[in-house]
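Chemist: No letters, just coordinates:
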């Protein structure tokens, strides 16, 4: 795990299975496996709670390599029309693995104004809500 904080990151906390990264604009929560290496994460769910209004947003983040691996698996198992497509409702594909990269992408999406169209809003009961 990297000890230096990335630009914009205020705090990182490991809380049981949760790994939380707090920035000045949001807190991102990830569920990590016990042996999962932060720099190698390539397929993970993230919940983002906005600091300004407390709204919650979610995405499943994949790397390009992970999507390729899943499609190749489908070609072997026959799933997804023999690996001819990949689909995920709240999917966000990133080029590089790692929690730090995902945080940088989330910050960039906020900076560019695309965050609200890409992530899915969830309500207080954990149900997908209106954006």
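Modeler: Nice, I can see it. What you see is a predicted model; the values in this text were computed from it and never measured.
Chemist: all contacts plus neighbour counts: C-alpha atoms, from now on.
Modeler: Noted.
Chemist: Okay, helices next: where are they in this structure?
Modeler: Per DSSP state H, the chain carries helices over the ranges 64-77, 79-83, 99-112, 115-118.
Chemist: ok, structure two:
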């Protein structure tokens, strides 16, 4: 069941599924993959991060040498939110649905 794997938020306009890690808290998570499902059956992917989470990843890459030693960050379906937590990400999903997810997210078919 998807409720066993994901943190699921259902709204009239969409269902959002967040793949939280073992140490992630719904209220504060800053780096999480999510799926947006619309009533017509289309599905979209999103990688939510705060600016602080992006900085953390890039600093780690500087040390490990990944991605040119952390000189760039790229993610095709990245959605940067100003603060962590699933509520902030749901707010972003609401705006994305209003604007049209095809402009922002990766289509899952």
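Modeler: Now that the structure is in, tell me what you want to look at. Please read these numbers as outputs of a predicted model, since none were measured by experiment.
Chemist: export the helices of structure 1 to CSV and tack on mean neighbour count and distance to residue 29 of structure 1?
Modeler: CSV is the format used below for the helices of structure 1 (neighbours: other Cα atoms under 10 Å; distance: least, Cα to Cα, whole Å):
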stretch, mean neighbour count, distance to residue 29 of structure 1
helix 64-77, 16, 20
helix 79-83, 15, 29
helix 99-112, 17, 10
helix 115-118, 14, 16
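Chemist: Ok, which of the ones you listed comes nearest residue 91 of structure 1?
Modeler: Among these, helix 115-118 comes nearest to residue 91 of structure 1, with 8.3 Å by Cα to Cα.
Chemist: Superpose on structure 2 and give me the mean offset of that closest one.
Modeler: On superposition with structure 2, the mean distance recorded for helix 115-118 of structure 1 (mean Cα distance after the TM-score superposition for structure 1) is 1.4 Å.
Chemist: Find me the equivalent region of that helix in structure 2.
Modeler: With TM-score structural alignment applied, helix 115-118 of structure 1 matches the range 101-104 in structure 2.
Chemist: who's in contact with the matching stretch?
Modeler: 44, 77, 79, 96 (Cα atoms under 8 Å, 6 or more residues apart in numbering).
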